[in-house]
Each structure stands twice: as structure tokens, then as C-alpha cells.
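*Asks:* Sharing a model that was predicted from the sequence below.
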Amino acid sequence: MSLKSLNLDDLPEFDPPADLWPRIAAAYEGRRRSRRRALFGTALAAGIALLAIAVPQLRGPQPIDDALAALQRQSRALEVELADLSANGAAPIESEVELRAIETALQAAYDRGGADAEIAPLWQARNDLLSSLIAVHTAGGRLTRI
């Protein structure tokens, strides 16, 4: 049957119930409210997730073990001292390979979430190496490791 052959006059007479339009409007409004609640809930969940990620970042670095922090401060001070010696014409670092190996091990330990008991000895080894390099540079000698 095509639309051209459809005669609307042949359709039966239909009188909708009086409460049909209010029911349609109520159902439509209910769906709108449901969509708004779902959208609000999704936005709220996304906001909470962002806050959970952002708040620790806003507080800055988390406090770490005091002994580990002391080793890190000592390492920074030794780096500055060694850089000053190297800038004043001291011999180049012969143990740069060993220093890079320790730094690589430190980074790997941090990357896998190593405990302070694993990380602290690496910082200590780094500090010991930097101290020995400073001593050698100060004495004007060359460091030889066998």
C-alpha cells in the first residue's frame, strides 16, 4: 500500500483519553529529569576523580623518611661543590660512568616504587662517590678504580 492510496478518511475515529497529554508530558519530563540526574552524577564523579588526582599534586611532594631526605640534601650539596671544582678547571670526571650507573639504579628503584630501604643505600653510594671525586679534585689527583 502506497501513501498516495492511503485515505485518511477510512481510518477509524479515535478520541484519546483526556489524561493522555498530561501523561505524555509527565513521562517526557521524567525522562528529562532522569537524563539531568545521570549527567549531574557523571559530572560529579568526574569532578571527584579530578580532585582525587589534583589535591595530592597541590600539596607538593609527600614527606619522605628523614634519613633519606638528609641523604638527598647531602647529595645536592656535593653536586654543587663538585660542579664548582669542575668549573675552576679541575680534571674531568673519570668516574662519570660509575656515577651514571648509580643514578640509573636510583631511577629504576623509584620507577618501580622501591622502598626506602632499597633507595637509601643507592643515595649513600652516590654520596660516597661524589665525596671521593671531590677529594680527588681537591688534591689535584686522578681517580683510578680497578
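*Replies:* It's in. Numbering: from 1, shown residues only.

*Asks:* CA atoms for contacts and neighbours, from now on please.
*Replies:* Will do.

*Asks:* Quick check: longest helix in this structure by residues?
*Replies:* helix 20-58 (DSSP state H).

*Asks:* Toward the C-terminus, what is the element adjacent to that one?
*Replies:* Moving toward the C-terminus from helix 20-58, the next helix or strand (DSSP states H and E) is helix 66-87.

*Asks:* hold the first one in mind and look at this next one:
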Amino acid sequence: MSKTGSREERELVKMLWDADCAAMRAPASGGATKKPLPDIIAGNGKIYLAIEVKSSSKDRIYINSEKIEALCEFARIFGAQPYIGAKFTRKKWRFLTPELLHITPQNNYRVDLDLAFQKGMEFDEILGKDKQVKF
């Protein structure tokens, strides 16, 4: 994993702890194991989150289909809500459920900056603390 991805994961774990959620980076995520592990797992006894973290300095993020399938499988087994945590440079975090992602002709997934900010949830929303109206 790139240094940027690790930094973003650590940032999100800190945000989750600061919001009274237990959170950890899954050290075996990113292909080091055959098990379906997300980048981050978190919970507070009421909500459980499985998050695949992606960051970009551009306005588009591509995600391999195996990553999304593994995220969904882990979330199903664990009883968590699966999210893709998208962090675009100098923008706030956005969280998207897998069904919101665009499927590419190669059957992978894409998150565009516009999609992330039109349909994605803010941090407090995934914690159930706030609700935005989406158009």
C-alpha cells in the first residue's frame, strides 16, 4: 500500500476514535491474505462499519472489483455496513455504499468527485449523527 493510503487510513481511524467508535486498520487488507478484509473496521455497539479506503489527488478513483466483493462479503459475515471511504485531496471525506459506485466496462468500479459529493455521505452520517438531504 502506498504511504498516502496508509496516512488516510490512520487519519480515518483517529476520526472514528474521536467520535467514540472503536476502530482499527486491518493489517492484512490489501491482498496480504486470501480472507476478505476491509481496510478499516469500526463500531460502537450500535453501528458496525467495514470501510475500504481510497484516496486520490485527481477527480476519479478506480477500485478493483475484487476489493468491493471482499468488502461486501466481510460486511455480510461481520454484520457491518460496507462503505468506500473516498478522500480527494483538499476535500472532506465522503462515504459511499457499493451500489452507488459506477461500474466500468472492465467490471471494476469508479468513484468520481461529483458522485462522491452528490450521493456520498459525510462522516457524521455514517455514524448516524446527522442526515443530509440528497437531490
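*Replies:* Cool, got the structure. Remember, it's a predicted structure, so these values are computed and weren't measured experimentally.

*Asks:* Need the TM-score between these chains.
*Replies:* Here the TM-score for the pair of chains, by TM-score structural alignment, normalised by the length of the second structure, is 0.25; 56 aligned residues with a C-alpha RMSD of 4.7 Å.

*Asks:* ok so, going back, for the longest helix of the first structure, could you pull out the residues that count as buried?
*Replies:* Buried residues in helix 20-58 of the first structure, counted by 16 or more other C-alpha atoms under 10 Å: none are found.

*Asks:* Report the contact partners of residue 102 of the first structure.
*Replies:* Contacts here follow C-alpha atoms under 8 Å, 6 or more residues apart in numbering; on that basis residue 102 of the first structure touches 122, 125, 126.

*Asks:* Name the helix or strand for it, please.
*Replies:* Using DSSP H and E, residue 102 of the first structure sits in helix 96-111.

*Asks:* which stretches of the second structure form helices?
*Replies:* Using DSSP H, helices in the second structure cover 3-18, 65-78, 113-119, 123-126.

*Asks:* Would you check that residue 50 of the second structure makes contact with residue 41?
*Replies:* Yes. Counting by C-alpha atoms under 8 Å, residue 41 is a contact partner of residue 50 of the second structure at 4.7 Å.

*Asks:* ok, for residue 74 of the first structure, nearest residue in space, not its chain neighbours?
*Replies:* Of all residues not flanking residue 74 of the first structure in the chain, residue 127 sits nearest, at 7.1 Å (C-alpha to C-alpha, 6 or more residues apart in numbering).

*Asks:* Please identify the helix or strand for the one you found.
*Replies:* helix 116-139.

*Asks:* Tell me what angle that helix forms with helix 96-111.
*Replies:* 160 degrees (axes from the mean of the first three to the mean of the last three C-alpha atoms, to 10 degrees).
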